[in-house]
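In: Structure of the sequence below:
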Amino acid sequence: MAVGLSAVGNPAVDEEARAEVDVLNSRLDKTAQLTKKIQASLGRLDASGQCVRDVAGPLSVETKRLQVLGNNIDAVLAAIERLRQPADSKNNEEVIIRSGPENAGLSNYLASIQRLNVSHRDMQASNLRANQETMAELGRLIKSGNSQLEGHFDKLLRMETPRLIEPLHYVTKDQPFPILTRDNFAHLRLIYSHLAANNHQSVQESSVATIYIEIRGPYLASSLSNLAAASVNTAKKKTPQAAYKPGTNGIGTYAQAMEGIFVSEYDNICQIFARDDWGMVFQATCQPALTELARTLREINSHIKSHLGTDCFLAYEITEIISSLSGNLETRTGELKGALAAALKPIRETAKMSLSELIEDARRKVNGLQTLPADGASAPVVSETMRRLQAMVEFLRPMSSIMVSIGDGGWKGQSSANSRPSDAIPSLASFDVGADGREIFAHYCADTIDVLLSSLEQKARILHKNISLAGVFLANSVIIIERMIVDSDLSPLLVSRSETLAQWRKKSTAMYTDVCKNLSACLFDTIHTTRTNRPTSASADSASVVKNLSSKDRDKIKEKFTQFNSGFDDMVWRHKSYNMEREVRALFGEDIRQKLQPLYERFWDRYHEIDKGKGKYVKHDKSQMAAIFTSLAS
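Out: Okay, the predicted model is just below:
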């Protein structure tokens, strides 16, 4: 409105305004055209951008893939560079390996081999064909290094291993056997540990274990060989028929030395090898010495079996010694029990067999007797058999073990050597927990005595036609047996079995006093009684009794006195002529007195007036007869 008024009022202004409007319109047109051009350009740019996007997308993925590939290539190149480093340093390690552990120093040498092992494993893991030759060279270096370590182990061990030592020096002075030095322990242990760890070998496959066994095994066997020979030589006595005496064989010293040197060797092994390997290495190292022990015991066993009657005691002693050795080594090392049991088995079986054999030997000796002492003295076989039993008591510990192993009565019938076939040294676990070896041994002694006396009785009845003389012979044997029991260590074992010998004393007494039956018959008379005239129980007056006898009865009484006197005098003469042990003479004299004196005194009281004191028929009065009976027992 204002403009219009102004324009109407001022044409110049209007013209100027129209001109400005035209300019503005012109500019608007140009702007519109420019906008259209810009819009067209934007459209074209958008189309171009889409094309770029369509092309750039795949290129981005490929670029990323190429980046990953590049990184991988860089990693491979880095790995190759690392793998090339051992190959580059091979020459340095080769210098160390070829110089040997002595020149390079054991620790430096082991470190070099360890680096070579690491490099070799890395190359094996890469499996690059380019490294195959280098791997082969490293393998050869490692093998050469291990071989030199084994040689060094061998050299170190031989330096401290003599061919043999004198074990008596250490046994007699009660000194421990020598072991390896501390420095050697350290070096040998390092070598073994390195080879065992890197070669992954068991002890059976270990080369150093084999080296150790091959060096130390002969050393042990050689050191003990002289004692083994001495054990065999001392088994052969200067007097073949002499019984073996305890401790006179060298087997005790041999076993003592074996225990000492084995324990020292076990200490060596424990210082060098791993715990799991101790047992195997120890057993293998000791095997040559154990083989020699087994051979020695077999040779001694052959000697014992050839002289069983006198040398069975050596078998008992060896059984105890080797059993103790086995127990001690089992306690201190936990090893060798089976090997020692196998070595001992022949002698242990001989010891078991000897029990039945000795009883049979006593029986054979009695049965082989062609004559017996004419005066009734005992046969030497009695003392000989009892001395054997006395000697057995000196080996009561091994005897108890043997007795328990064969069982009570195992010596009867079948040979005890076959009663319990086993390679093992018996332990308490293998026995009846209620078994008492001492009691079984006492039973064995009683059986031996019973067999001996039974055989002697049978032989006496055959060779002594006079039963009284046979009784003297048997009684003398019983008394000698009793005396040898009481005077020895058999006493506490057999004291509870005295009843057996008492029965034999009773039997021998009955055999001897059998003559009293005939003499007693002479002192019996026949008394005829009637209902109205019975004899009184009071002592009768001899004169009255004789007076009332008929002439026929008197003759019978005279004959009885005559027969008794003759038989009694003969019995007394024989009694004094027999060779009786003091106890036997007392035993028989007292038994005769008890059987005859009461009868004679009764008979004398009734009929001594038969010859009116002339002594023609009645030679001895009661006091004289009592003195004679007393003399029979002294």
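
In: From now on I want contacts and neighbour counts done on CA atoms only, so please keep to that.
Out: Noted.

In: correct me, but residue 508 touches residue 471?
Out: Yes - taking C-alpha atoms under 8 Å as the definition, residue 508 is a contact partner of residue 471 at 4.5 Å.

In: shared neighbours of these two, which are they?
Out: Counting by C-alpha atoms under 8 Å, 6 or more residues apart in numbering, no residue touches both residue 508 and residue 471.

In: Let's see this one next, to set against the first:
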Amino acid sequence: MPAEIDIDEADVLVLSQELQKTSKLTFEINKSLKKIAATSNQSSQLFTPILARNNVLTTLQRNIESTLNSVASVKDLANEASKYEIILQKGINQVGLKQYTQVVHKLDDMLEDIQSGQANREENSEFHGILTHLEQLIKRSEAQLRVYFISILNSIKPSDPQINITKKMPFPYYEDQQLGALSWILDYFHGNSEGSIIQDILVGERSKLILKCMAFLEPFAKEISTAKNAPYEKGSSGMNSYTEALLGFIANEKSLVDDLYSQYTESKPHVLSQILSPLISAYAKLFGANLKIVRSNLENFGFFSFELVESINDVKKSLRGKELQNYNLLQDCTQEVRQVTQSLFRDAIDRIIKKANSISTIPSNNGVTEATVDTMSRLRKFSEYKNGCLGAMDNITRENWLPSNYKEKEYTLQNEALNWEDHNVLLSCFISDCIDTLAVNLERKAQIALMPNQEPDVANPNSSKNKHKQRIGFFILMNLTLVEQIVEKSELNLMLAGEGHSRLERLKKRYISYMVSDWRDLTANLMDSVFIDSSGKKSKDKEQIKEKFRKFNEGFEDLVSKTKQYKLSDPSLKVTLKSEIISLVMPMYERFYSRYKDSFKNPRKHIKYTPDELTTVLNQLVR
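Out: This next block holds a predicted model:
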């Protein structure tokens, strides 16, 4: 009997056989997959170049399309730029300034659009050529604008300002159309990188033009006088014309800057300062040269310094409120000329003293001295330069000119509240001090000549030491008469003003008092004398009364004789002198006469004059 088969073993056997089949099948599948993988790898290697080439072709297509668009854009820009370039090539005169600048603005806008729209220059190198061309075209066009700007500025040629001054013609100025063109170009460049260049051109061309014009006057302004030892004649220096021309150009340039920078007011001070600075430097240099000549010959050229004062003050006034970098040069000039003019005031006083001291004797006719003539001639010179004198009164006091031996009592200035800040007051005081100095020193010299053995006691009508008061008074009054005549016929009359004339009157009154001093002593003799008789009663001694009348008669006749020797030419002085004598003599004489006319049996023996007779003599005394 066959052996029995175990069921479990049979299952294992069957499973084993199935696994072998599966393993074999898996092997075949793996083998097939490897073949597929190899085939796929081979296909991939074949398709990769094809895809890459396809991508390249796609990129090339896009680049070609972009390039075609760029070429079209460049062509459009080039065509537009070419049209503008053709317009610009015609020039400003043919196209017109306004259209010319508008075209340049359009080119500038094109340039900005290209630059702002093309962030990557390397990817847009096709625009490099047109960018460069536009930049060069704009630069050439702006250069032409500057050339045109200069041509307008230079349309005014250098000329001699003296011609305009002599004919009283305004200095050359631009026409309205030219001003409009200059303003238009300045406006075009304002705010861009070329703005400072066009401004520098304006400054340079205007300064250069004015300096060339001033050069016509400079040789004449360097000479004060052709004759070295001749006194300077007022207004003869070329510096006056130079100053007048400079003032004219300053006004011209102010108007020009106002016209050109009407929209840019903040730029006006700086531009004007730059234009004027070279002019001020040239003026200051010339001013210094003139002042050096003045210092070398003060005797002849000293008064010219007052014209220099007027000159520098006028220039500074015209520049008031304007910012000048070299304004300190003008300040230095002012300080230097002030030192010279202040010395002239002091020298004038010293000169009067020196001239008075040179007198050896009183003129035989008690007339006018050379010192008086010289003093008034000198003061008239000062009056001819009134404005310069007033300008020179800055930072000066009375002490600057008063003599070293000044005594307040000798001068007629009273303790009045005067405004010493007023230059007119100072100048009036200076003239009055000169006249006082003359009178005081003439009196001192007269006292020394007439009374050599005693110390002079001047400006004192009551001096007991002075025994020649009448003659000295007449002598001084004769000189004051000339002083007053010259004052009335010259600018000195206005310069003295109220206070100065009051001082002159006080001075005349002082020396009128000298002339009537002896008359005052004569009337003092008529004072009543009271005597005590033996009984103790008060009485009037007839002999004393007789003596008083006798002394009066003799003294009166002597004074009449002396007074007739002194003939005053000034009518007002005659009236004043007569009035003073009558007011001194008549009241006292009438009083004395009325009291004692009946004291004598034979009055006419002792009383020579009745009051009416005395008045008649006195009225005839001074004619």
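
In: any idea whether the residue nearest to residue 515 of the first structure when sequence neighbours are not counted is helix, strand or coil?
Out: In this structure, residue 515 of the first structure finds its nearest non-sequential neighbour in residue 468, 7.1 Å apart by C-alpha to C-alpha, 6 or more residues apart in numbering. Three-state assignment for residue 468 of the first structure (DSSP: H, G, I helix; E, B strand; the rest coil): helix.

In: And residue 468 of the first structure, how far from residue 511 of the first structure?
Out: Per C-alpha to C-alpha, to the nearest Å, residue 468 of the first structure is found 6 Å from residue 511 of the first structure.

In: Those two - which one has more neighbours?
Out: Higher neighbour count among residue 468 of the first structure and residue 511: residue 468, with 24 against 20, using other C-alpha atoms under 10 Å.

In: other SSEs contacting the lengthiest helix in the second structure?
Out: Looking across the second structure with DSSP state H, the single longest helix is helix 7-89. Contacts defined by 3 or more C-alpha pairs under 8 Å, 6 or more residues apart in numbering; DSSP states H and E place helix 7-89 of the second structure against helix 97-117, helix 128-153.

In: Pull out the buried residues from the first one.
Out: Under the neighbour-count criterion of 16 or more other C-alpha atoms under 10 Å, helix 97-117 of the second structure has 97, 100-101, 103-104, 107, 110-111 buried.

In: Pick the one among those residues closest to residue 297 of the second structure.
Out: Of all these, residue 297 of the second structure sits closest to residue 97, with 58.7 Å by C-alpha to C-alpha.

In: how about the nearest residue to the closest one, chain neighbours excluded?
Out: Nearest one to residue 97 of the second structure, counting by C-alpha to C-alpha, 6+ apart, is residue 181 at 7.3 Å.

In: Name the SS class of that neighbour, please.
Out: helix.

In: could you list every residue that touches residue 179 of the second structure?
Out: Residue 179 of the second structure neighbours (C-alpha under 8 Å, 6+ apart): 259-260.

In: 7 Å - rerun?
Out: By C-alpha atoms under 7 Å, 6 or more residues apart in numbering, residue 179 of the second structure lies in contact with residue 260.

In: circling back: show me what contacts the residue nearest to residue 515 of the first structure?
Out: 511-514.

In: For those, give me JSON lines that also has distance to residue 350 of the first structure and secondary structure.
Out: Output for the contacts of residue 468 of the first structure, formatted as JSON lines (distance: C-alpha to C-alpha, whole Å; DSSP: H, G, I helix; E, B strand; the rest coil):
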{"residue": "511", "distance to residue 350 of the first structure": "40", "secondary structure": "helix"}
{"residue": "512", "distance to residue 350 of the first structure": "41", "secondary structure": "helix"}
{"residue": "513", "distance to residue 350 of the first structure": "45", "secondary structure": "coil"}
{"residue": "514", "distance to residue 350 of the first structure": "45", "secondary structure": "coil"}
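
In: out of the residues you listed, which is most surrounded?
Out: Busiest of the contacts of residue 468 of the first structure [other C-alpha under 10 Å] is residue 512, holding 24 neighbours.

In: Next, work out how far apart the nearest residue to that one once chain neighbours are set aside and residue 82 of the first structure are.
Out: Leaving out its chain neighbours, the residue that sits closest to residue 512 of the first structure by C-alpha to C-alpha, 6+ apart is residue 468, at 3.8 Å. Per C-alpha to C-alpha, residue 468 of the first structure is found 114 Å from residue 82 of the first structure.

In: same thing with residue 302 of the first structure?
Out: 73 Å.

In: repeat for residue 388 of the first structure
Out: On the measure of C-alpha to C-alpha, residue 388 of the first structure and residue 82 of the first structure end up 86 Å apart.

In: quick one, which of the two is more surrounded?
Out: residue 388 (17 against 14).

In: Distance of the more buried one relative to residue 309 of the first structure?
Out: Residue 388 of the first structure sits 8 Å away from residue 309 of the first structure, going by C-alpha to C-alpha.

In: Where do the helices of the stretch 301-450 of the second structure begin and end?
Out: With helices called from DSSP state H, counting those that start in this stretch, the stretch 301-450 of the second structure shows them at 304-318, 327-357, 370-384, 386-391, 423-450.

In: Just name the most buried of these.
Out: helix 423-450 (a mean of 22; mean count of other C-alpha atoms under 10 Å).
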